[in-house]
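Participant: Provided below for reference: sequence and predicted model.
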Amino acid sequence: MSLHPVLASVTDRLIARSGSTRRRYLDGVRAAEDARADRAQRGSLSCTNLAHACAAMTDTVKGRLTGPTGPNLGIVTAYNDMLSAHQPLETYPALLKAAAERLGATAQVAGGVPAMCDGVTQGYEGMELSLFSRDVIAMGTAIALSHQMFDAALYLGVCDKIVPGLLIGALSFGHLPAVFVPAGPMTSGIANDEKAKVRQLYAEGKVGRDALLASEMASYHGPGTCTFYGTANSNQMLMELLGLHLPGSAFVNPGTPLRQALTEHAAAVAVEIAAGAPRYTPIARVIDERAIVNAVVGLMATGGSTNHTLHLVAIARAAGIALTWDDFHDLSAVVPLLMRAYPNGKADVNHVQAAGGIGFVMRELIDGGLLHEDVNTILGTGLRAHAKEACLSNSGVDWRESPAVSGDASVLRPLSEPFSADGGLRLLTGPLGRAVIKVSAVKPEHRTVEAPAIVFDDQNDLLAAFKRGELEQDFIAVIRFQGPRINGMPELHKLTPPLAVLQDRGFRVALVTDGRMSGASGKVPAAIHLSPEASVGGPLAKVRTGDLLRLDAEAGTLEILIPADEWQARSAAVPDLQRSAFGVGRELFGGMRQLATSAETGAMTFAHPLWADADAAAG
């Protein structure tokens, strides 16, 4: 099957748009490769430096680290045991070290990075650190690898900001090969639609906190990733599409023999592609423009998280690639939706795995000309080799063809019979700026809303108004001063239940915000990531309660319907700069808030030299 013309067009313009920055990035990678001179980085260290790095190792490992042969793998881990998704990572370093040593190599834990959970901080002050934690993780990854002891790296992480942060950090060491090692989802708990129903009942005051807590505990109940298809599991899908995972490893449950076999085999692949090995494959050769386009296609085909309209842009920029929201919009228009998982359906990712898994989706897209098959991956055999299903064999792990037919047509469908003809992600433009909206779970009759604005500067003010019964009407909720420069761009997921309640009562409601909604955004239309943000002169700061707004997801427009002269003469509201300045560690992130770029450029807090000229020109 030939490549779809829109896919080819988007890729060509991405290559052209990225020309100078991609060249500078690859020049830096080549300089790092030349500095190695085909020898392990540690071979250039002085005796004193190398002794420090070996001091705690066994005599066997010391011999290998100080000898001329055998790669040394750096392990960067996001382990903690508060978060279910990362708790299984506790045992991974020992497994990886043992697997490497069996192959005559070595492995060391290079460093740890923080892993915070949006599910824990949702609606509280800590959420204002969440997005910036991605960049802290990227910097932590760079610090871990800065010892120049490593020939390849293994990255252990799962959730929302952790995998993007690890990948951004890995790309700053573009000359090092990289293998990402997942932990897998927890087993299924209560049905997702039942969980959503209890949340709405609680929002209406019809059940108490005891019923809500019992429901949530039955859903989030054991080790592994949360099973709904939000940002964490979208991350795992993306690592499959990017060829940085072992095939079929994203949704294998922790604590199973197959999960252990996959983890051990990850070390073997890292040894095979390490610097100095015949199949040396640095991550800079894996993440190119074609790979980034594949990632966006995977996001659309699976109904993945809107958070990746930030993260994929930031990841691409870390590799010198200028991905834009226009690229997302154009690809979404031609990539059919092949997967339905909560919040876009009733199934969870365990059902997705049982029905055929990500390999099924990949094969359908490749056969339909909707993925670049001829990309570099950690296997070195093109992307089709990753459209497989992992299984146990006598030697540990093996791969077989993904099922030819979906095991459940309510969860996975072939390209010939998609759930919808497009990926459900749209770009909205108009006098208020540029925003994105995900309509995968929004019924067609709810995709256009024209109603008066009710303006809030804090999500808790909307929740309080709902509890007071003041929102029983058609309206568009405007939540402003929620962008990266003002408070770190927290998710506003707690708004979903009350807005869903009002929509179910027959009111026409929508949300417009310069903040984030969630990887789990659902059935209420939400124009999110509005850029420029209100706190830096964005037009949203001029909107007042009572202004007539029109959100049209089908036409791709976001309008304010007031006389032009009145709009031009209106002054902007002034944000409260102290609201998010102190408490829960927020005072430590003031510098990051000042440096943050717009949502459309990835909300990055790095003064990245690759982009200094372009960002300065864009203001």
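Facilitator: The structure has been received and is ready for your questions.
Participant: could you use CA atoms for every contact and neighbour count after this?
Facilitator: Noted.
Participant: can you show me the helices along the stretch 1-150 of the chain?
Facilitator: 5-17, 19-36, 47-54, 59-66, 92-102, 118-121, 130-145 (DSSP state H, counting those that start in this stretch).
Participant: among the ones you listed, which is the most enclosed?
Facilitator: Ranked by mean neighbour count under mean count of other Cα atoms under 10 Å, these are led by helix 130-145, which reaches a mean of 23.
Participant: give me the contacts around that one.
Facilitator: Residues from elsewhere that reach helix 130-145 (Cα atoms under 8 Å, 6 or more residues apart in numbering): 74, 76, 110-118, 161-162, 164-170, 172-173, 488-490, 592, 604-606.
Participant: cool, stretch 273-287 as well?
Facilitator: 26, 29, 38-40, 71, 151-152, 170-171, 174-178, 242-243, 271-272, 319, 375-378, 380.
Participant: repeat that with 7 Å
Facilitator: Contacts of stretch 273-287 with the rest of the structure, by Cα atoms under 7 Å, 6 or more residues apart in numbering, involve 38-39, 71, 151-152, 171, 174-178, 272, 376-378.
Participant: for stretch 557-574, measure first residue to last.
Facilitator: Stretch 557-574 stretches 26 Å from its first residue to its last (Cα to Cα, to the nearest Å).
Participant: what helix or strand is Ala453 on?
Facilitator: In this assignment (DSSP states H and E), Ala453 forms part of strand 448-456.
Participant: so how far is that strand off the chain centroid?
Facilitator: 29 Å (Cα atoms, centre = their mean, to the nearest Å).
Participant: tell me what it is packed against?
Facilitator: With contacts taken as 3 or more Cα pairs under 7 Å, 6 or more residues apart in numbering; DSSP states H and E, strand 448-456 sits against strand 475-479, strand 548-552.
Participant: could you identify the helix or strand that succeeds that strand?
Facilitator: Taking DSSP H and E, what comes next after strand 448-456 is helix 459-467.
Participant: hmm, who's touching that next one?
Facilitator: Here helix 459-467 has contacts from 456, 471, 479, 492, 498, using Cα under 7 Å, 6+ apart.
Participant: and if you look at stretch 478-489?
Facilitator: Looking at stretch 478-489 with Cα under 7 Å, 6+ apart, the contacting residues turn out to be 128-129, 131-132, 453-459, 490, 511-516, 533-535, 540-541, 575, 580, 593-594, 596, 603.
Participant: second structure for comparison follows:
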Amino acid sequence: MNTHATVTAVTERIRARSAPGRTAYLERLQATAARTRGADRMGCANVAHAFAAMPSNDKFKVVAERAPNIGIVNAYNDMLSAHQPLQHYPDLVKDEVRRFGATAQVAGGVPAMCDGVTQGLPGMELSLFSRDVIAMATAVALTHDMFDGALMLGVCDKIVPGLLIGALHFGHLPTVFVPAGPMPSGLSNNAKAKVREQAAQGLVGRAELLQAESAAYHSAGTCTFYGTANSNQMLLEAMGLHVPGTAFVAPGGALRDELTREAARTVLGHGGTIGGNTAAFKCPPIGQLVDERAIVNAMVALLATGGSTNHLIHWVAVARAAGIVIDWDDFAALSEVVPLLSRVYPNGSADVNQFQAAGGTGFVIHELLDAGLMHEDVLTVRAGGIRDYTHEPLLQDGALAWAAPGPSKDEAIVRSATAPFSATGGLKLLQGNLGRSVIKVSSVPDDRHVIEAPARIFESQEALQKAFSAGELERDLVCVVRWQGPQANGMPELHKLTPPLAVLQGKGFKVALVTDGRMSGASGKVPAAIHLSPEAAAGGPLAKLRDGDIVRLDAPAGTLQALVPQAEWDARTPDTMPEALRVANGLGLGRDLFAGMRRNAAAAEEGATTWL
């Protein structure tokens, strides 16, 4: 199958745009890879420190037998349900690599916070920047420089992008990502959303709301809606950085344990094969694997599944870590030709367990490859290339095997590329005199794709919630929440706004949200122009907007415009962020430690990076 012309064109313009940075990156990678292995290159004291706590047998293997030593970077903690299963993965990995004469060490741990815990609270203002902290912690772990390969253990929102950015700064190492899988289905996401809307209206109390939330989030594993965490897993499959089909296999049990062992075998080059390919295979360095084609494959998979808009920030940063420059125009161009193949909450009623049962990642990748919408000529961590990722893992007589997905098992959840839910990916770039932003329309009713209404300006999400509770928003309006960008307060997610806005929309009002903050993959059915750049705190045009200005959000046309006479608009002086708000954003609960990151943060479209 020939690659689609638009996919080819976007890839080529990314390659041309990235050529200087990518060339320099690969030259650094090759120079690093050409060095003598760590245990031979370093001084005796260095080596002794590195292996002091190792069992004697392992020391002998590394030093005398020159065996491979695998570094494990672990995001384990038992606050995050998705990461709690990672506690015992290092033991499985060490046991498995010893079977092949190799060794493994936990090189380091990285912080991992739960956005679900911090939603609407001060801790959420650290969330986006935690990605770069995780990248730096990954670098600290790997900078001991004693490793021949790496395994990245992590799942959730900022953790996977952070691990990936950190790993790409050690791009000379073969690296495999190891997830933990979703929790069993509990209270449906639709039922949970309904209770939240009832709580926003005061129809149910805290006890009922807590009961519903606890029934939705109830055990170890990833949350079951298709937000940023589960989008991470889809993108890693599409980039060939997992053992094929690993993303949505439940934690615990023999299959999950065997997949973890297979990750260890894969990084050593001893992974099993699919389709009878028995050729010798060496897992490639991650910096070589993650090229322009792999990045485009991830972007396509995101669009085809209606994934999290957070990745319009994160994957820009990931690409930059590999010397590659992408922007929102690239996402928008791909969205015009990539069909929507899945409906998973919030873009549908199914959860990721039902998505997996209907065909999951293997089905989606198979359809995209056959439609010419993904690059097939890419490196992956497996000998069979990206076609291996069209298969689903299972156990046969205690051994791993893979099966082709076949047709969709539920066309309400996944569909073929020839009969998609939508001909386009549901992501739109919006441009106008308010700047550049994005909107995810795949879950927004068709009659809400264009909203024109007076603006109501809020300086915080708490102010909007207060106005809603006071009954001040019972009309058509565009709610504008500013001072929410990376430089202002770390760009927190604003999910607490979804229930009140959904209530207003449910009452028949035409409402929309415009913000320089984030909403991510759980933004739902209310039209939301998010990630507005440049942000208000950096002097962006959102700071010129006034209460009562008519704002037009037109997703089909790709515009976001304040309908203010040009002369008046040009004459306006942008508001400045209230000093009291700026001071409050920077103090307490650790936020003052991140002042440097806020000052140095790039714009959302540049990945909100703090390290460039």
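Facilitator: Yes, it's here. Since the structure is predicted, the reported quantities are computational estimates derived from the model, not experimental observations.
Participant: only the buried subset of the contacts of stretch 478-489 of structure 1, as a PyMOL command please.
Facilitator: Applying 16 or more other Cα atoms under 10 Å to the contacts of stretch 478-489 of structure 1 leaves a buried subset, and the PyMOL line that selects it is:
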select buried, resi 128+129+131+132+453+454+455+456+457+459+490+511+512+513+514+515+516+533+534+535+540+541+580+593+596+603
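Participant: and Ala581 of structure 1, what pairs with it in structure 2?
Facilitator: Alignment note: Ala581 of structure 1 maps to Gly586 in structure 2; criterion TM-score structural alignment.
Participant: on that earlier part again, and the contacts of stretch 273-287 of structure 1, which of them are in helices?
Facilitator: In helices, defined here by DSSP state H, the members of these are 171, 272.
Participant: tell me which of the contacts of stretch 273-287 of structure 1 fall in strands.
Facilitator: 152, 178 (DSSP state E).
Participant: what does Ile168 of structure 1 align to in structure 2?
Facilitator: For Ile168 of structure 1, the residue aligned by TM-score structural alignment is Ile165.
Participant: what of Gln108 of structure 1?
Facilitator: So Gln108 of structure 1 corresponds to Gln105, using TM-score structural alignment.
Participant: what does Glu533 of structure 1 give?
Facilitator: Checking TM-score structural alignment: Glu533 of structure 1 goes with Glu535.
Participant: Three-state assignment for Leu511 of structure 1, please.
Facilitator: strand (DSSP: H, G, I helix; E, B strand; the rest coil).
Participant: re earlier: show me which of the contacts of stretch 273-287 of structure 1 are buried.
Facilitator: 39, 71, 151-152, 171, 174-178, 272, 376-378.
Participant: does Gln200 of structure 1 touch Leu499 like I think?
Facilitator: No: counting by Cα atoms under 7 Å, Gln200 of structure 1 does not reach Leu499; the two are 9.4 Å apart.
Participant: okay, now the aligned partner of Arg570 of structure 1 in structure 2: neighbour count?
Facilitator: In structure 2, the residue paired with Arg570 of structure 1 is Arg572, using TM-score structural alignment. By other Cα atoms under 10 Å, the residues close to Arg572 of structure 2 number 13.
Participant: again with Pro444 of structure 1
Facilitator: 11.
Participant: Glu566 of structure 1 too?
Facilitator: Neighbours around Glu566 of structure 1, by other Cα under 10 Å: 8.
Participant: now do the contacts for it.
Facilitator: Contacts of Glu566 of structure 1 (Cα under 7 Å, 6+ apart): none.
Participant: how far apart are the strand or helix carrying it and its match in structure 2?
Facilitator: Here Glu566 of structure 1, judged by DSSP H and E, is contained in helix 564-569. Here the mean offset of helix 564-569 of structure 1 against structure 2 after fitting is 1.2 Å, by mean Cα distance after the TM-score superposition for structure 1.
Participant: for Ala55 of structure 1, see how far away the counterpart of Gln465 of structure 2 in structure 1 is.
Facilitator: Using TM-score structural alignment, the partner of Gln465 of structure 2 in structure 1 is Leu463. Separation of Leu463 of structure 1 from Ala55 of structure 1 (Cα to Cα) stands at 56 Å.
Participant: neighbour count: the two, which is higher?
Facilitator: Using other Cα under 10 Å as the criterion, Leu463 of structure 1 and Ala55 rank with Leu463 on top: 17 against 10.
Participant: circling back to that earlier point, what's the angle between the helix or strand harbouring the match of Ile168 of structure 1 and helix 127-142?
Facilitator: Assigned by DSSP H and E, Ile165 of structure 2 falls within helix 159-168. Interaxial angle of helix 159-168 of structure 2 relative to helix 127-142 (axes from the mean of the first three to the mean of the last three Cα atoms, to 10 degrees): 40 degrees.
Participant: which other helices and strands contact helix 159-168 of structure 2?
Facilitator: helix 127-142, helix 311-321.
Participant: mind putting those in CSV, distance to Ser523 of structure 2 included?
Facilitator: CSV is the format used below for those (distance: least, Cα to Cα, whole Å):
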stretch, distance to Ser523 of structure 2
helix 127-142, 17
helix 311-321, 13
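Participant: how about the ones you listed, which one is nearest Arg13 of structure 2?
Facilitator: Comparison of these against Arg13 of structure 2 by Cα to Cα identifies helix 311-321 as nearest, at 14.1 Å.
Participant: after the closest one, which helix or strand is next? Please name it.
Facilitator: Using DSSP H and E, the first helix or strand after helix 311-321 of structure 2 is helix 328-335.
Participant: now that next one: buried residues?
Facilitator: Here helix 328-335 of structure 2 shows 328, 330-335 as buried, counting by 16+ other Cα under 10 Å.
Participant: ok, of those residues, which one's closest to Ala419 of structure 2?
Facilitator: Taking the buried residues of helix 328-335 of structure 2 together and measuring to Ala419 of structure 2 by Cα to Cα, the closest member is Ser335, at 16.5 Å.
Participant: right, I'll call it a day here.
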